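[1] Okay, sequence plus prediction incoming.
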Amino acid sequence: MRALREVPRAVWLLACGTFVNMVVSVGFAFVFLYATGPRGLGAGAAGVLVGVGGVGLVAGNFTGGWYGDRFGHRRVLLTAAVGSGLLLGAVPLLPTAALYGVLPLAQYAAGVQRAAQSALVAVIVPEGVRRQAFAVMRAAANGGFTVGPVLGALVATRFSYDWLYVGEGLGSVGLACWTARVVPAARGVSRGRGRGGEGGGVWAALRARPAVLVLLPAIVVVDVVYRQQYSTFPVFLADHGMDARVYGTLLAVNGGILLCLEVPVAVVLRKRSPLRVVGVGLVLVGAGYGVLLVGVGVGSAVVMMALLTVGEALYKTTATAYVADQAPEHVQGRFQSLYAGASISGVVLAAPLGGGLYEVAPGVVWPVCAGLGVVAGVVVLLSDAFPRPRRPYPFPSPGAAAPSTPPKGLRPLDPRRP
């Protein structure tokens, strides 16, 4: 497809490295089993270990872009990937008490790496091509994580859980080496001023973009709703006589639909209003949980997961690209960090909020999830009417023809140039 050929070669190479890294990045998924098994911790202590690791991951996502704007996104990505890799590779050698400090630090570095990578892609990809580029990156990550847990379980049961952390550490360091090779150093640095000479800090830039200020909390709300599929939803299935095999099959439906749809959806809808695409996606996430109000069974669970996944395919890539397109160049990393943190806030919030509500009022959880998803989607749809920041030179929207004669005194800009 021509639209995919517009994605820079560096992004395709980054995606290859991301796929390999995600295949081995499964240690955190097995932390609870590792802690309660070989390390001999109780369920409560293991839960605390998982929780503090999740906090570290979210904190890293919220701060990684700030470092990148100051020191360069490529440099921050390399430093965070190497740091995370060294910490994870050392896990088998550490006493159990040290894991409460090392694993959160490793997850923090992984979060910084994730935010820096998003900002790096935003910097090296021209506006109008970012939806396709982020879809390629997400497809690589999802593909790797589809394979990774299966291989991780095999390694843990046949050999040792320790090898999971050694493998993930090597994968993280390997990704740093690969990124250093495929992305030239000069391409990982944002320019010092915003588009059209715009200056000021991140909050001034956000105030000038009210739609972004609406989008970010909407993403937080929907991520808490979306991640109920990993906490209260399997408990709900078990309470209605459906075992882990049904749940595993539903997760496979999620992964399969994403791998098949995410890139084609980004290509087909690249000329559509991003906020409308995101809004519809959020509504579909809410509608997916609404299906559970109709009836409980394998059929309704499959429909629920399909709607949830289609909604994810619509909103996640599009929202990431929209935030990148809206960001002035001097705060690109901070915009990406705010979005990255919002987009995984459910890692910390979903289980305690959903689990607490399910414990006291199980019949209320799905109406609340459905309502929150739909309301968040409608609010984002309405924000499409908000005024956009003025540009001194009319940049073309994705798919639109560039103006033939620029205003006097300005030379034409190549839209393909990062």
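    In hand now; what should we look at?
[2] going forward, measure contacts and count neighbours with C-alpha atoms only.
    Will do.
[3] got the residue ranges for the helices in the stretch 251-400 of the chain?
    274-291, 298-326, 332-343, 346-360, 365-383 (DSSP state H, counting those that start in this stretch).
[4] Nearest to G40, out of the ones you listed?
    helix 346-360 (23.7 Å; CA to CA).
[5] excluding its backbone neighbours, what's nearest G199?
    R193 (5.6 Å; CA to CA, 6 or more residues apart in numbering).
[6] was I right about that neighbour contacting E329?
    Yes: taking contacts as CA atoms under 8 Å, R193 lies within contact range of E329: 6.2 Å.
[7] The structure to be compared is supplied as follows:
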Amino acid sequence: MHAFKDVPRAVWLLAGGGFVNAVVSFTFVFVFVYLTGPRGLGVAEAGLVVGIGGVGLVAGNFTGGWYGDRFGHRRVLLTASALAGAVLLCLPVLPTALLYIALPLAEYASGVIRAANSALVAVTVPEGSRRQAFAVIRCLANGGFTVGPPLGALVATWLSYDWLFVADGVGTLFLAFWTARVVPARGAGRAAVPYGGRDRGGVWRELRARPAVLVLLAAIVVIDIVYRQQYSTFPVYLADQGLDTRAYGLLIAVNGGVILLLELPVALALRRRSPLRVIGSGLLLVGTGYAALLLGAGIATAVAMMVLLSLGEILYKTTATAYVADEAPEHAVGRFQSLYAGASVTGVVLAAPLGGALYAAAPGLLWPVCAVLGAAAGATVLATGARAVREPGRPAHETGSPAPAVVG
């Protein structure tokens, strides 16, 4: 584990704060039940509120890095955490009509937090250690999310759903306080483009100069729609096959367990490998996971599917986040991270309606389509990585050779 010593202390502390915040960030799991239960909304109306919130989350991911490049990633993370925490604390006492504003606002701020956090890590950690750093962040966050939902169920049962939002709000405010304590106000948190300064190059021009990043972003949009079927159509499929909610809960636990067990060792073992090859292999594994469901309905194939999905997630998510950070020019690190963060949550809005429509029209087609889309996305990224290796003078982080140390 020597390579993890290159991860700055501030990142470990930031990951620790993220773990605490993730433990109490369970409202997204129970918000639909809360709206249809204590709030008394109909299923359609609750779905509309949740859908608008999902749009806010995606929008926050796409814009958080823009704010960070302009005003400083630390400052943006603190502001968004304070805003999200305050809204969540107030949400239980707000009239129902205001939920249409409050929930999307909280989700938008959460998206900004996610993008700003990634950008803050990217500018804190030198190239060559970013995969390990993002693996640490993801591993501890997944640990928190594994503990959170069961704890949230106990809180909702013993106390009330209102306390879920109070706990989430306090946890988000804690994240702001913790970040202010562990991340220096100067240095890593500074804006890459000073306020009032002039951007040295438009982000779209920078992207066009990096076609591999554009290919990756498109592949991530596709795979996220496929990946998030596990949260929408997959439980419906299990119910249709006679497997109850307990089986689905077990499968989600398998996902968390595999990630907690293997995320850090895999990041360490593959840190010298070509990132695009690692990412492409991960996307192929996601597609293969859904292909496993074609072998028949049952708990064995469902477990195999979830294990393959988890392994694919471990390969592509951390590596892709680090690759986009390595590719970004210094003045646009936040915007590049925002583009990746936004692409990586598009499934929040698109997965359920697209997958649900296909499953309703032709249930037998959904998993073959998911498998084909995963294979296509993976093959495209692998082909892009192969071209990058053949081209002379490629940067070290594209070819997989060790990157030079960055001092300062």
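    Yep, that arrived. Remember, predicted model here, so these are calculated numbers, not experimental data.
[8] if we can go back for a sec, could you say which of the helices of the stretch 251-400 of the first structure is packed most deeply?
    Highest mean neighbour count of the helices of the stretch 251-400 of the first structure: helix 332-343, a mean of 28 (counted as mean count of other CA atoms under 10 Å).
[9] which residues of the second structure does that one align to?
    Under the alignment (TM-score structural alignment), helix 332-343 of the first structure falls on residues 333-344 in the second structure.
[10] Contacts for the matching stretch next, please.
    Under the contact criterion CA atoms under 8 Å, 6 or more residues apart in numbering, stretch 333-344 of the second structure has outside partners 58-69, 73, 114-116, 118-120, 122-123, 192, 203, 217-218, 220-221, 224, 321, 324-325, 328.
[11] Mind checking which of those residues land in helices?
    58-69, 73, 114-116, 118-120, 122-123, 203, 217-218, 220-221, 224, 321, 324-325 (DSSP state H).
[12] quick one on the thing from earlier: dump the helices of the stretch 251-400 of the first structure to CSV, plus distance to L259 of the first structure.
    Shown next, in CSV, are these (distance: least, CA to CA, whole Å):
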stretch, distance to L259 of the first structure
helix 274-291, 17
helix 298-326, 9
helix 332-343, 19
helix 346-360, 22
helix 365-383, 23
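[13] Looking at those, which is nearest to T79 of the first structure?
    Per CA to CA, nearest to T79 of the first structure of those: helix 332-343, 15.6 Å.
[14] mean deviation of stretch 351-359 of the second structure from the first structure?
    Here the mean offset of stretch 351-359 of the second structure against the first structure after fitting is 0.3 Å, by mean CA distance after the TM-score superposition for the first structure.
[15] ok so, going back, could you give the secondary structure assignment for the residue nearest to G199 of the first structure?
    With DSSP: H, G, I helix; E, B strand; the rest coil as the basis, R193 of the first structure sits in coil.
[16] same thing with G242 of the second structure?
    Going by three-state DSSP: G242 of the second structure is coil.
[17] Compute the number of surrounding residues for V268 of the first structure.
    Close neighbours of V268 of the first structure, defined as other CA atoms under 10 Å, add up to 11.
[18] how near is it to P38 of the first structure?
    48 Å (CA to CA, to the nearest Å).
[19] Relative to M22 of the first structure, how far out is A140 of the first structure?
    Counting by CA to CA - A140 of the first structure and M22 of the first structure are separated by 8 Å.
[20] mind listing what's buried in stretch 199-216 of the second structure?
    Using 16 or more other CA atoms under 10 Å as the burial criterion, the residues of stretch 199-216 of the second structure that qualify are 203, 206-207, 212-214, 216.
[21] JSON lines for those residues, including secondary structure and distance to V258 of the second structure?
    Putting those into JSON lines (DSSP: H, G, I helix; E, B strand; the rest coil; distance: CA to CA, whole Å) gives the following:
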{"residue": "V203", "secondary structure": "helix", "distance to V258 of the second structure": "36"}
{"residue": "E206", "secondary structure": "helix", "distance to V258 of the second structure": "36"}
{"residue": "L207", "secondary structure": "helix", "distance to V258 of the second structure": "34"}
{"residue": "A212", "secondary structure": "helix", "distance to V258 of the second structure": "29"}
{"residue": "V213", "secondary structure": "helix", "distance to V258 of the second structure": "28"}
{"residue": "L214", "secondary structure": "helix", "distance to V258 of the second structure": "30"}
{"residue": "L216", "secondary structure": "helix", "distance to V258 of the second structure": "25"}
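[22] Taking these, tell me the two that lie furthest apart.
    V203 and L216 (15.9 Å).
[23] for the helices of the stretch 251-400 of the first structure, which one sits closest to G83 of the first structure?
    Nearest to G83 of the first structure, of the helices of the stretch 251-400 of the first structure and by CA to CA, is helix 332-343 at 18.8 Å.
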